[in-house]
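>>> Sharing a model prediction with you, sequence too.
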Amino acid sequence: MTAFALDPEQTAWCAELRTLAAQRLRPLVEKGDPGHVNRPLVAELGRLGLLTRLFTSGALDLCLMRESLAQTCTEAETALALQGLGAHPVHAHGTPAQRERWLPGVREGTAVAAFALSEPGAGSDAAALTLRADRDGPGRWRLTGEKCWISNAPEADFYTVFARTTRDAGARGVTAFLVPSDRPGLTGTPLDLLSPHPVGALGFDAVPVTADDVLGETDQGFRVAMSTLNLFRPSVGAFAVGMAQAALDATLAHTAGREAFGGPLRDLQTVAHQVAEMSLRTEAARLMVYAAAAAYDAGDPDVPRRSAMAKLLATETAQYVVDAAVQLHGARALRRGHLLEHLYREVRAPRIYEGASEVQRAVIAKELYRTPRGTTYRGGTGEGGAR
């Protein structure tokens, strides 16, 4: 077996996820209101046990879930991922009381979580956060400022919020807070974006928080953010691979059945070579995603570089594959409601959120130059390969 081949049980599970997405999740998406949290969909993810699995499985398992769901129902994939992204800091860094209060509802799909890091002037440069956490007595702060481009806002039940507790300290002066949506002074506005997901802006007008709301340690919130992103970045790549595979599958069916110039499109060398290139890039991205996830599960210290590489390659690949698929389908792919029209709107955002492609390149370069001179990276993951 190669280092990143899936075993029969994993392959069967992925097939089962695709079937569940088609039969039980897609119908709920079709009844939902685009741009808003689809609570029946989130609840169904809970009933299927997928939300619980977010917190009981490793990074590779998360990638398989996201890739499989994305092939059939991108909205279900995103609903699953946002629950994990918003609640993982509570799972990994929360107190027993915080976990007991919020995680059962997240697992059941009755509590909607959100990850509130980005700001109007601090998206890619997360260390430049300006949301203030002003002292209001021992163990008490008031949050003042804005967050923007926050998935599930303003409809989430609680937010993992990153705020500046020490000025002029860069990444070292940020603290993570668990903020319920009903806190006084917290307001939100939905944003209308290209993709049909719930995204909004949050306003903080002296929102009260206490030491009981801190996730992790004071002034160490950047570690909470980065540990979460290192886990979820490869799985963003898995989401992208799932979309690329869906576009590739549609293209194979279309070019095999579409007649042009005296025969099926697949008989044209330019078309066949294009499809081969789409498949090549999709498989390469998939293997890099699996490698990064396996490295995370094995506790490899090289996780930041691998995670950045996986997200970068997979999201850029998906953009290429979906665009090529649209070109090969022609004008029919531009009609509202066509699978590729949907994927074309979906595929653009992952190259920006959770660290834009340019940020991933910066992370990769930083990690490369951090390596002692004369040291080379191992191929694969050694004993920690996927099983």
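That came in fine, so what should we check first?
>>> Please make it C-alpha for all contacts and neighbour counts, starting now.
OK.
>>> List the buried residues of the helix or strand hosting residue 206.
Assessed by DSSP states H and E, residue 206 sits inside strand 199-210. By neighbour count on 16 or more other Cα atoms under 10 Å, the buried set for strand 199-210 is 199, 200, 201, 202, 203, 204, 206, 207, 208, 209, 210.
>>> just checking, the second one touches residue 146?
No. Under the criterion of Cα atoms under 8 Å, residue 200 makes no contact with residue 146, lying 10.9 Å away.
>>> OK, contacts around residue 341?
The contact partners of residue 341, taken as Cα atoms under 8 Å, 6 or more residues apart in numbering, are 326, 333, 334, 335.
>>> that older thread, and the strand holding residue 206, what does it pack against?
Identification of packing neighbours for strand 199-210 by 3 or more Cα pairs under 8 Å, 6 or more residues apart in numbering; DSSP states H and E yields strand 140-151, strand 186-190.
>>> one more structure, for comparison:
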Amino acid sequence: MVDKSYLDWPFFEDRHRDLAAQLDEWAASELAGIDYSDTDQTCRDLVAALGRDGWLSHSAVDPDAGAPLDVRSLCLIRETLARHDGLADFSFAMQGLGTGALSLFGTDAQKTEWLTQTRAGKAISAFALTEPQSGSDVANSTMTAVQDGADFVLNGEKTWISNGGIADVYTLFARTGEAPGAKGLSAFVVPAGLPGFEVVERLDTMAPHPLATLRFTDCRIPVTALIGDRGAGFKIAMSVLDVFRSTVAAAALGFSRRALDEALNRVTTRRVQGAPLFDLQMVQGHIADMALDVDAAALLVYRAAWAKDSGAPRVTREAAMAKLFATDHAQQVIDKAVQLHGGDGVKSNETVEKLYREIRALRIYEGASDVQRVIIARQALDAMQGG
């Protein structure tokens, strides 16, 4: 049984504790034995189920209510889903990330058209930021959006786009040219299936997720597709990541908790020379390190989420710390769990083997670990200089 005493921490309210308990019960019932043979269809089914049973109502703002996103709820949901199944976490996460710009900066019409559908699981969303030559260097994006009368004309490529090929709507960032670098980018909401919009490659990875490279060739979208102001795309992208980067850390925390739980079960039931494996002092040392990493990650994750929910305008430093520590140390926790399972740990489709494949990508997307180190260092310098 996973330790849930952290839910008593002062970061949470009773509604968060109720949410975590109800979702845990739902996930235990609905996520057992997920079929990975057709990843695209499984993602569609998961989004539909998450929407049907109300969990996606937390992924984006309610167009009718206007209440802000609750980051603690987002993190608790991702942690819980990741602990049960990585693809379920992915399916929930992309509904939030893919519509994050609309939640934070969209017009009432944009929110009504799209968030009503994504929150109900009736439309799948995606976040199209990365390009073949820019990677983490968002300011170096080259895709263009040139205004032509009542339209913008899109030209360029996006790659490593989660839900690419199955999404119904994309938040897309392109250069509108107000200024060089970061100040010349704008954000748009782009429905799938437009003329000039094609999926040119599906990308296979070590953990099964739908990913693709997209190409836009003279693809026309109306000026009403602009999210926020022209030239504000970089600010919008960073604001979205400021919220959702903490949730990546929460997913890593969920993977860590599951790995620790699996390891504890292994070392207390596996016997060596007539005694439980746990009786070996070196094994106890591994378990202690894993438990320490899990709790430290949880403190950083929920500090960042609590700070954002408490009204902090930006939690760049806190979110970067949470993502860096939680993802890097989840890799270590899961590696120890594999080691403690011996040969069974590397057997295909064993729980710890699947966790080992799932965790690696989290140290790359939404800002690789080294990018987080740069962010943290700059924030520390700014604080020292009184910035």
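In hand now; what should we look at? It should be emphasised that the depicted structure is a prediction, and the values quoted were computed from it without experimental measurement.
>>> circling back: and the contacts of residue 341 of structure 1, which are buried?
326, 333, 334.
>>> In terms of distance to residue 179 of structure 1, which of those residues ranks first?
Nearest to residue 179 of structure 1 among those: residue 334, at 41.2 Å, using Cα to Cα.
>>> start and end residues in structure 2 for stretch 62-70 of structure 1, please.
Matched against structure 2 by TM-score structural alignment, stretch 62-70 of structure 1 falls on residues 74-82.
>>> mean shift between that stretch and structure 1?
Its match in structure 1 and stretch 74-82 of structure 2 itself, once the structures are fitted together, sit a mean 0.7 Å apart by mean Cα distance after the TM-score superposition for structure 1.
>>> Count the neighbours of residue 194 of structure 2 for me.
Using other Cα atoms under 10 Å as the criterion, residue 194 of structure 2 is surrounded by 12 other residues.
>>> hmm, back to that, please compute how far the match of stretch 62-70 of structure 1 lies from its chain's middle.
With Cα atoms, centre = their mean, to the nearest Å as the basis, the distance from the averaged C-alpha position of stretch 74-82 of structure 2 to the chain average is 10 Å.
>>> what number of residues lie near residue 163 of structure 1?
The number of residues packed near residue 163 of structure 1 is 27, by other Cα under 10 Å.
>>> Would you agree it is in contact with residue 143?
Yes. The pair residue 163 of structure 1 / residue 143 is scored as a contact, 7.3 Å apart, by Cα under 8 Å.
>>> Name the residues contacting each of the two.
Taking Cα under 8 Å, 6+ apart as the contact rule, the neighbours common to residue 163 of structure 1 and residue 143 are 131, 132, 133.
>>> what do we get in structure 2 for the second one?
To tie it back to what came earlier, the one meant is residue 132 of structure 1. For residue 132 of structure 1, the residue aligned by TM-score structural alignment is residue 144.
>>> Next up, identify which helix or strand the most centrally placed residue in structure 1 is on.
The residue lying closest to the centre of structure 1 (Cα atoms, centre = their mean) is residue 236, at 4.1 Å. Here residue 236 of structure 1 sits within helix 221-257, counting by DSSP H and E.
>>> Where does that helix end up in structure 2?
Using TM-score structural alignment, helix 221-257 of structure 1 lines up with residues 233-269 of structure 2.
>>> Also stretch 306-322 of structure 1?
Per the alignment by TM-score structural alignment, stretch 306-322 of structure 1 matches residues 318-334 in structure 2.
>>> Average offset of that stretch relative to structure 1?
Between stretch 318-334 of structure 2 and the corresponding residues of structure 1, superposition yields a mean separation of 0.5 Å, by mean Cα distance after the TM-score superposition for structure 1.
>>> that older thread, distance of the nearest residue to the match of residue 132 of structure 1 once chain neighbours are set aside relative to residue 234 of structure 2?
With sequence-adjacent residues excluded and distances taken as Cα to Cα, 6 or more residues apart in numbering, residue 144 of structure 2 is closest to residue 175, at 4.5 Å. Distance check for residue 175 of structure 2 against residue 234 of structure 2: by Cα to Cα, to the nearest Å, it reads 10 Å.
>>> More neighbours: which of those two?
Here residue 175 of structure 2 and residue 234 are set side by side on neighbour count (other Cα under 10 Å), and the busier one is residue 175, at 29 against 22.
>>> which one in structure 1 is aligned with that one?
Correspondence of residue 175 of structure 2 to structure 1, assessed by TM-score structural alignment: residue 164.
>>> returning to what we had before: can you list residues touching both of residue 175 and residue 234 of structure 2?
185, 186.
>>> sorry, back to before: ranking the shared contacts of residue 163 and residue 143 of structure 1 by neighbours, who comes first?
Within these, residue 133 tops the neighbour count with 25 neighbours, counted by other Cα under 10 Å.
>>> so what's the residue located most distally from the centre of structure 1 up against?
For structure 1, the C-alpha farthest from the mean C-alpha position belongs to residue 262; by Cα atoms, centre = their mean, that distance is 43.9 Å. Contact analysis of residue 262 of structure 1 by Cα under 8 Å, 6+ apart lists nothing.
>>> Look up how far residue 22 of structure 1 lies from it.
Relative to residue 22 of structure 1, and taking Cα to Cα, residue 262 of structure 1 is found at 36 Å.
>>> what do you get for residue 348 of structure 1?
Counting by Cα to Cα - residue 348 of structure 1 and residue 22 of structure 1 are separated by 23 Å.
>>> out of these two, which sits in the busier spot?
Neighbours per residue, other Cα under 10 Å: of residue 348 of structure 1 and residue 22, the larger number sits with residue 348, 18 against 15.
>>> On the three-state scheme, the aligned partner of that one in structure 2 is what?
Matched to structure 2 by TM-score structural alignment, residue 348 of structure 1 sits across from residue 360. Three-state assignment for residue 360 of structure 2 (DSSP: H, G, I helix; E, B strand; the rest coil): helix.
>>> preserved in structure 2, out of the contacts of residue 341 of structure 1?
Among those, the ones still in contact in structure 2 (both residues aligned by TM-score structural alignment, their matches' Cα atoms under 8 Å) are 326, 333, 334, 335.
>>> and those, which of them are in helices?
residue 326 (DSSP state H).
>>> Please convert the kept ones among the contacts of residue 341 of structure 1 to JSON lines, extending it with distance to residue 169 of structure 1.
Formatted as JSON lines, these follow (distance: Cα to Cα, whole Å):
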{"residue": "326", "distance to residue 169 of structure 1": "47"}
{"residue": "333", "distance to residue 169 of structure 1": "49"}
{"residue": "334", "distance to residue 169 of structure 1": "48"}
{"residue": "335", "distance to residue 169 of structure 1": "50"}
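>>> Quick check: closest non-adjacent residue to the aligned partner of residue 335 of structure 1 in structure 2.
Residue correspondence to structure 2 (TM-score structural alignment): residue 335 of structure 1 is matched to residue 347. The spatially closest residue to residue 347 of structure 2, leaving aside those adjacent along the chain, is residue 353, at 6.6 Å (Cα to Cα, 6+ apart).
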